[in-house]
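[1] Here is a sequence together with a model predicted from it:
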Amino acid sequence: MQEQTKDQREEIIKSKDIGVYFDNQSYKDDIKSRVFSMFKKKEKKEKEKIWPLKDIDFTGYQGEILGIIGSNGAGKTTLSKIIAGILAQDKGTMHVNGKVTALFSFGMGFNKELTGLENIYLNGMMLGIDKSVIDRYMADIEEFADIGAFINQPMKYYSSGMRARLGFSVAAHLEPEVLILDEALNTGDARFSRKAAQKMKELVKHAKMVIIVTHSLRYAERNCDRLMWIHNGVVREIGDPKEVVASYRATVPAPVRRKRSLNLKKTEADVRDKTIVRAKNVGLSFELNTGEFWALRNLDFEIKEGEVVGIIGHNGAGKSTLCKVLTNILKPDEGDIEINGETSSLLGYGTGFNAQLTGRDNVFLNAMLLGIPRKRIQDKFDEIVEFSGIGKAIDKPVKQYSAGMKSRLGFSIAATLKPDIFIVDEALSTGDIAFQQKASERIQEMMSHAKAVIIVSHSMNFVEKVCTRGIWMERGQIRFDGTAEEAVAAYRESLGVGKETNKKVVVRRNKKRKQRQQTNANK
């Protein structure tokens, strides 16, 4: 951003005393909701106003990248929708000087039956872009998204990361004036995240401004000119990214100290000889309109009882496809897969939720889809709600939930009901740092009764912290299989991070681990 005083910069967004409320009966606003309500007991309830946003004041300036951070349910997405004109405020004024292009979550607005190419035109025209303009930028959009021949395939074959890349590429190239990215890059891999960051910096040179809503504090600190921290519907702080991040981190509860640490050495000691998952020469292909495509090929690996395995790699590497094979959603075309135990999976946040039903109803719906008896769900219901931290929102329709709230509730259902084998595929990508800490500790606790945990994530720090082992996949094959730290180091090196940097990180961590071991031995 060019060096200018605030008085010199043009004001692009001016928010004054913005507030919006829902009432406890406001969800009965469409035909589906009314149909569902007919089958439920009618109770007379007084309308209660709930203010997800209140008295929001801020100014957005020409040429800046403004980040918005905060815990799940803080009001970030609601504010984004008001700026974009999707939602009208109930009080205050919002002035936006420019046409807003918004990308909410990954791939929202895409039609899964249409090809990527067809969806580019669909999304572009939904944004009010003339077809001739889309034609002019088509080659740039394809090149930037970097999904290869999949551009001509139906989007039902795309991974979440591929949808994220194409969605961002469309929004960033079609002449946006004010670009809002609300959790839109959560499932992007590290390489694409860097490309996106560079593209946003180029955008603000000729566009008016970019707004990023994210839970990645590191990403926000590195790429935003200013940060706004929203908490419980109000602005807690706005200013220098490092200062705001420091203030936000200070409010996150410290991790609970337990005897059984998540550090690699102690967790490895709990790995047993029993094999829980065995894959032998596993391959899976799709018949696309361009011919046969092997999403997985020649996969050989074993997962022992007690392991927490992180699966990493670029978008489209085959990670989600492997998870679907492990959960019997897909059957391999060649090779054998052996699974010893009942599998519970959380494939993406909010997967399986019915938007019209309340969170309470969805707890029972999701659990019964996992084959859990109703009595057990009733016994664990309060624990599920408490762990999710969504409070009274459990009786609100899921369509009113933020992506993070769905993520938290989905994880809480699956983790509280104690599966044998727990698979988490990008389901925590929208979780705030406080919930990710809770989730890390819960995964650790699960290892006393679960047989294995498998986590797909683009968060290398999360994988290093939680997992005992890492599998790096690329183009449907395993590139590296070893400790979580070694796998992350190898993957980062492939992204251009220097070998010496990785060695220093490993040496530093090993030194700290030895110091902890020595301290424990002295005790």
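    Here it is on my side, so go on.
[2] Please count neighbours and contacts with C-alpha atoms only from this point.
    Noted.
[3] Check for me that A164 belongs to a helix.
    Yes. A164 sits within a helix when classified using DSSP: H, G, I helix; E, B strand; the rest coil.
[4] Quick one: residues contacting it.
    Contact analysis of A164 by Cα atoms under 8 Å, 6 or more residues apart in numbering lists F106, G107, A184, L185, T187, G188.
[5] can you list these in a markdown table and add secondary structure?
    As requested, these are arranged in a markdown table below (three-state DSSP):
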| residue | secondary structure |
| --- | --- |
| F106 | coil |
| G107 | coil |
| A184 | coil |
| L185 | coil |
| T187 | coil |
| G188 | coil |
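[6] Of those, which is the most crowded?
    The residue in these with the most neighbours, by other Cα atoms under 10 Å, is T187 (29 neighbours).
[7] what's the farthest-apart pair in the contacts of A164?
    The most widely separated members of these, counting by Cα to Cα, are G107 and G188 (11.5 Å).
[8] count of neighbours near Y491?
    Neighbourhood size, Y491 [other Cα under 10 Å]: 23.
[9] Spell out the secondary structure type for the nearest residue to it once chain neighbours are set aside.
    Counting by Cα to Cα, 6 or more residues apart in numbering, W472 is the residue found nearest to Y491 once chain neighbours are left out, at 6.9 Å. Secondary structure assignment for W472 (three-state DSSP): strand.
[10] also this one, for the comparison:
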Amino acid sequence: MVQEQVTHEKQENREVVLEVKDLGVSFRAGTTEDYKSKVFNLFSKKDDEPKEKEFWPLRNLDLKGYQGEILGIIGSNGSGKTTLCKLISGILKPDEGSVYTDGEVSALFSLGMGFNKELTGRENVYLNGMMLGIPKDTIDEYFETIHEFSGLGEFIEQPMKYYSSGMKARLGFSVTSHLNPEILILDEALNTGDAQFGKKAADKMKQLVKQAKMVIIVTHSLNYAKRNCDRLVWLDQGEIKGDGDPKEVAKMYRDSVPKRPKRQRSFELVKANAEVKDNVIVKADDATVEYKLGRKPFHALKDLDFEIREGEVVGIIGHNGAGKSTLCKLLTNILRPDQGSILIQGDTSALLGYGTGFNAQLSGRDNIYLNGMLLNIPKDVVDRELENIIDFSGIRKSIDKPVKYYSSGMAARLGFSIAAQLKPDIFIIDEALSTGDMAFKEKASEKIQEMMESAKAVIIVSHSMRFVKQVCTRAIWMEQGQIVSDGEAEEVVEQYKESVKRKG
């Protein structure tokens, strides 16, 4: 109690640069907002579909932010974190209360929201700068610094539709953090970044608060929040449940997460129990994917040779831009190799991060049917599995809201639930759980464990070395589109971590 009083007094003596008073915003659940939505409802509408009702993701919220602080915001998916960020940045207008900010707000939402995928990285730097009200000559002045910080190299001239989620995050952070923001909001923007870039971004944020006014970070990583934030706010169902010292608030949040029901043995991430068989499920033979960077060819993947056998759980690791997401797109036939071949034995279901393939105008319920159709799943099978998918996702209250109102974590929850419930032969997970909250990550990890024992093969792209070491039977480390190392998971992870230390 004494500590809380001292903290309160320290805050009151600092300059207030953000003040939220009695803040509230409401949405209408169950509405269909456009022609496409109404047409789609002909396929999925049921007699017992919920009627339109009012939903308040935030209400009666009071919060202050102070000069020179890095403020972290944590909470489960759907707790109101993204909605609060949109209100502070002016993307949403409150229905109740007020938001005061002393300075210009620059917000970076997950995956560089606002980027145009058909434009190059260079063109998107200028597009984002102009959207933030930055004069072109200022962007000219900072461009090379932004480019160098992002670490994208020649990829800066490539259309963004070829970028991985981590590359988008790198460029988005580089733009917003180098154009002199006064109040910088990062909403799940660095969750897909590799360890080396994450450290560089953390150092940059500490520099920013010396010259800017404050930084707000939304994250599901409690360790990241404790390392980098001066103060932590815990949101739950639109209310502040904790506000203060990062270690204390993180512990309060962790203690609030419901414990999973005990099974015959307590759940713990372990290696797959499935026996590795001689049957080859995936075979790459000199697989190469080539793009044009101006007049020069660029190899996103070059001469990949590997086999994955039935029963293996393979982790794919490497820095942003190493070729991991491109490989996933090859494995799911989104891309075809320009040279060589890749053979796949079995049906593949992929979750390529953040609900790829969702239609933002449709409700979560409609998107379950849409994704089922995209995966060639008969409608009667989707009907049968619908309630299981909704229950597992844990977002039933929002299932009839348009997905454009979902946070990235809610989209990730729903995307994982759809893909996992369909029990594919080969299951590919490309950074899809990087925005999941603690409770859902535990549940999803348990589901992955079950799938590892029933699917022919599981392929996991992740920046979490701990997760790869615990779960995967094998790891493939990629750099610049080529395989650097392929072998037993613990050994390859240690090789990769040593490489990061040497470079950073």
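    Yep, that arrived. Nothing here was measured: the structure is a model prediction, and the numbers come from that model.
[11] Tell me how the two chains score on TM-score.
    Overlay of the two chains. TM-score (TM-score structural alignment, normalised by the length of structure 2): 0.92; 494 aligned residues with a Cα RMSD of 2.3 Å.
[12] In structure 2, what residue corresponds to the residue nearest to Y491 of structure 1?
    Using TM-score structural alignment, the equivalent of W472 of structure 1 in structure 2 is W477.
[13] Can you get me a residue count around that match?
    Using other Cα under 10 Å, W477 of structure 2 has 22 other residues around it.
[14] That one contacts H319, correct?
    No. Counting by Cα atoms under 8 Å, W477 of structure 2 sits too far from H319 to count as a contact (9.2 Å).
[15] What count of nearby residues applies to A202 of structure 2?
    A202 of structure 2 has 16 neighbouring residues, counting by other Cα under 10 Å.
[16] gap between the residue nearest to Y491 of structure 1 and I312 of structure 1?
    According to Cα to Cα, to the nearest Å, W472 of structure 1 stands 5 Å off from I312 of structure 1.
[17] Quick check: neighbours shared by those two?
    By Cα under 8 Å, 6+ apart, W472 of structure 1 and I312 have these common neighbours: V488.
[18] that older thread, distance to L66 of structure 1 added to the contacts of A164 of structure 1, as CSV?
    Shown next, in CSV, are those (distance: Cα to Cα, whole Å):
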residue, distance to L66 of structure 1
F106, 20
G107, 22
A184, 15
L185, 15
T187, 20
G188, 20
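[19] show me where the stretch 401-523 of structure 1 has strands.
    421-425, 452-456, 469-474, 477-483 (DSSP state E, counting those that start in this stretch).
[20] Please identify the residue in structure 2 that aligns with D225 of structure 1.
    In structure 2, D225 of structure 1 lands on D230 (TM-score structural alignment).
[21] Skipping adjacent residues, who's closest to that match in space?
    Distances taken as Cα to Cα, 6+ apart place I70 nearest to D230 of structure 2, at 5.3 Å, with adjacent residues excluded.
[22] pretty sure that neighbour is touching M214, no?
    Yes. Between I70 of structure 2 and M214 there is a contact under Cα under 8 Å: 5.9 Å.
[23] residues in contact with the match of D225 of structure 1?
    D230 of structure 2 is in contact with E69, I70, L71, G72, D245, P246, counting by Cα under 8 Å, 6+ apart.
[24] contacting residues around the fifth one?
    Same thing as D245 of structure 2. D230, R231, L232.
[25] Same check on the fourth one?
    Contacts here follow Cα under 8 Å, 6+ apart; on that basis G72 of structure 2 touches I216, I217, V218, T219, A225, C229, D230, R231, L232, V233.
[26] now with 7 Å?
    Each residue near G72 of structure 2 by Cα atoms under 7 Å, 6 or more residues apart in numbering is listed here: I216, I217, V218, A225, C229, R231, L232, V233.
[27] how about the residues you listed in JSON lines, adding neighbour count?
    As requested, those are exported to JSON lines (neighbours: other Cα atoms under 10 Å):
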{"residue": "I216", "neighbour count": "22"}
{"residue": "I217", "neighbour count": "26"}
{"residue": "V218", "neighbour count": "25"}
{"residue": "A225", "neighbour count": "23"}
{"residue": "C229", "neighbour count": "22"}
{"residue": "R231", "neighbour count": "22"}
{"residue": "L232", "neighbour count": "26"}
{"residue": "V233", "neighbour count": "23"}
